[in-house]
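1. I need the structure of the sequence given here:
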Amino acid sequence: MRPPALYLVASIANLQAIELAFGHEARAAALGRLRAAMRRVVPRGEMIELENAEAIQVVAHGRSAAGPLLDRLCADLGSRPIMSEIGPFYIVPSLGAAEIGVGDVEMARMNARNQIAALPLVSGRSEISRYREDMRQCASLLENIDRGGAALVWQSVVSPEHESRLLYFEGLLRLCGEDGELRACEAGIRALERVGLAPELDRRMMALVLDHLEADPVIRLGVNISASSASLHRYGKFATWCDLLSRLARHPDLARRLVIEITETAEIPSLDEAGEFISRMQDLGCLVAIDDFGAGRASVMQTAALLADIIKIDGGFIRDAMQDERRRATFEHLVGLARSLAPAVVVEGVETAGQAELARQAGAQWLQGYHFGRPSLTRALSAPPEARTIWALGNFRDWFHPLPKAAHAGR
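-> All right, here's what the predicted structure looks like:
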């Protein structure tokens, strides 16, 4: 019997943008990097060289699954930037794979190529200039993380009834300045989202938080990912998050203590894919939170369709609610709406005792903000003994009151 084989196609979704922003030599370097990465990941593959090709095509023999192969290819391509005379840039891959049936190579090739997609075109002097600057910021941020020049600081999510009762600690990325100060890196994160590289940051952050969970057997931690990363198919069918899925499946104790927060500063590329991603993570034992509710890009209907475990209300609403009765009523309505969409509601941005009391009266089960302590490097490690004892004994999902199954399924 003929051994199994895969037809793999790898292209560069931002190839046109690379050429316009960094030149023809950069285009050639990008294709060269893609070809070299494919040879490293599939060393025994039969590479099909096509004249003037903008995609690398390989027949991989053996029993390797397509997803892990493509995931390793993505990790290889995202490991470091390509340096051009104009500046650094990264490849945004677009990948496809299909099994080859007996005598059916052409059908497999067509199926694999049909999975390939390109990013929107970049045109005009201002867009090209912005693209170069975005890539510079992407390279700066990712290289800082890879060199150890970044850190996670931790902020607690607490009960309004008992501040020592902690739901989890959210990890927030900070860059280490030359003066030793920790600085926010929102500009770099937004740049990664604009050029299609948010999964590169999110992959690194997810691995780092899992390392923290492995080091502490009871702590509960949350990690932010971009809405644009909330897909198992971001770079190709099942070509994203394979390493994460495998690690969580091998270590269910980590999954049970992990909260994945999906931020809404970028659009959700596909509601179906986001729902599939959330469902898969929940099946593994993770909790999933929707961040920035009320101020993010997702509509109420989209948020309801995602069936998240936690909804986090943007901090702007609690600040506004202290101004007058109308905005207080809006805030109270928003908390009630959020409670109808998910089992647990967190109000962010709580900075005063008055805001904490207002959120409690509105029905929020959990609070987060400077009133309970500023984010710090050591806050998660210094959780009170009573919290750590309960964490060690209890089921994470018992920390809030879930909706009845029938109501939750019918949303």
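
2. for the rest of this, base every contact and every neighbour count on C-alpha atoms.
-> Will do.

3. mind listing what's buried along stretch 283-300?
-> Buried residues in stretch 283-300, counting neighbours by 16 or more other Cα atoms under 10 Å, are found at 284-294, 296-298.

4. the residues you listed: which two are farthest apart?
-> By the measure Cα to Cα, Leu284 and Gly294 form the most distant pair in the buried residues of stretch 283-300, at 28.1 Å.

5. gap between Gly149 and Met38?
-> When Cα to Cα, to the nearest Å is the yardstick, Gly149 and Met38 sit 30 Å from each other.

6. compare the two (neighbour count), which wins?
-> Neighbour count, other Cα atoms under 10 Å: between Gly149 and Met38, Met38 has more, with 26 against 16.

7. one more sequence to fold, the one below, so I can look at both together:
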Amino acid sequence: MKAVEKESRHYLLTVRLNNYSALCAAYGDELASNALKHVRRSLERHLGKVLIAAVESEELTVLAENRLLESYSPDELIELLCSIISAEPFRCADVDVLLDICAAYRPVDSSTSSADFERLLAEAAAELEFAHPRSISTWRPMSAKEEARYRADMARSVQLLKAIRRRTAFFVWRPIADPKDRGRILYYDGRLRYANESGQQVECDTAITAFERLGLTHIVDLQLVSDVLDELQADPLARLSVPISAKSLSANISGREAGWNEIFTRLRRDPALGPRLILEVADTSDLRSHDDLEPFLDRLRALGVRLAVGRFGGLASSVEQLIDVAPDIIKIDSGFLHTAHQSDRSRARVGPLLDLARTVARMVVLDGVASSWHLLVALDEEAEWVAGSYVGGTSIGRDWINVNYGDAVAGMSSFNHAFGDHGSAPPKGQHTTH
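-> Next up is the predicted model:
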């Protein structure tokens, strides 16, 4: 941890409850007000006694005294506090809700004048704008239908987050394979599942969509990336992809330069992790402005992390957006292969789509290989890599755990060779210092 302002024992902390107005609209003013009080109690629990400096609708500014804070830089402190408060659902009147928190921080001391104090208050409030609100923000009343959907989405999101924390939701893995040699695996896709009452695996897509509608995907995405890093640490030959929302690709999730610091720290601590981690987004039209995104992606790539874009051709993403993002991997939407048999025109789309994707990314995966006919189409179009139930369905285990060690090493070699030096981890001593 970076030490800061050793002479200062007081800290001005402004916290914003981003989904305050949505909670008001969906559950009423009382629940939203209690949620803000819960934030204050959480701050006191972790910082000690705090003095309320200002309260304005969804924002709370406190003056805290705690020597433990001197061990943290501002971005580390903000990320830690926000993750703690957002980690557990807030329960009020038999309702569980998730709180979307961002914060800004300023050190103060006994020499701070009244004018300087007001200036610091204004600076902290202004800095919250670096953490663009992701949550639904509206002061207008919700219709009965909107309120019911918001509440249902919140219930699904809370249930999934609890399941992830309790390990009753889990990853299953799907191979990305060579169509000419299905035993040659490039990497494995991670898909989130949970077990229903009958013990059957059920997809979590509905709950993930609920997170997206609430604007809270960053809460679950950061948890899933951390879980996949655990998998990579446990298996030094694993190459794994984790799907996340494009909106989570920002260094400023919890505040200025706060949100991904813990993950960056893990990647710097173990340089072998980054080159084996793939972050996959689907709709790049949800990405933030290029000015905000580019430095964040540069930091990821400096640590060896690779970026994949899925469902190419099936969503609103434009080729221009993809060129800006410069993904390492593009996955063709499975719908094109699934409908290729319907007409000559449908069949003719596959090849040009592959060619277009190859102009953008180094690696292209043709998704949707669900039959021998689909595999023949992939071979006919000279697809380098494919995915689908015919070449390998989802499984809790991964093949390389049980196969010959030499095969696993060969798979890693294929993965590294496919990218060359692109996206590899920097040598020791050359990591970014962010």
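
8. hang on, the earlier thing: going by distance to Met47 of structure 1, which of the buried residues of stretch 283-300 of structure 1 wins?
-> The closest of these to Met47 of structure 1 turns out to be Leu284 (Cα to Cα; 36.3 Å).

9. surely the closest one meets Arg257?
-> No. Look at Leu284 of structure 1 against Arg257 with Cα atoms under 8 Å: they stay out of range, at 10.9 Å.

10. in helices only, show me the buried residues of stretch 283-300 of structure 1.
-> Among these, the members found in helices (DSSP state H) are Leu284.

11. Throw the buried residues of stretch 283-300 of structure 1 into TSV and include distance to Gln355 of structure 1, thanks.
-> Formatted as TSV, these follow (distance: Cα to Cα, whole Å):
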residue	distance to Gln355 of structure 1
Leu284	35
Gly285	32
Cys286	30
Leu287	26
Val288	25
Ala289	22
Ile290	21
Asp291	19
Asp292	17
Phe293	18
Gly294	18
Gly296	21
Arg297	25
Ala298	25
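
12. helix, strand or coil for the residue nearest in space to the middle of structure 1?
-> Compute the mean C-alpha point of structure 1, and by Cα atoms, centre = their mean the closest residue is Ile225, 2.7 Å away. Using DSSP: H, G, I helix; E, B strand; the rest coil as the criterion, the local structure at Ile225 of structure 1 reads strand.

13. what distance do you get for the aligned partner of it in structure 2 to Thr217 of structure 2?
-> Under the alignment (TM-score structural alignment), Ile225 of structure 1 maps onto Ile244 of structure 2. In this structure, Ile244 of structure 2 lies at 8 Å from Thr217 of structure 2, with Cα to Cα as the measure.

14. now swap in Ser371 of structure 2 and tell me
-> Distance, Ser371 of structure 2 to Thr217 of structure 2, using Cα to Cα: 34 Å.

15. more neighbours, these two?
-> Set side by side, Ser371 of structure 2 and Thr217 show more neighbours around Thr217, with 22 against 13, by other Cα under 10 Å.

16. what is the aligned counterpart of that one in structure 1?
-> Under TM-score structural alignment, Thr217 of structure 2 pairs with Ala198 in structure 1.
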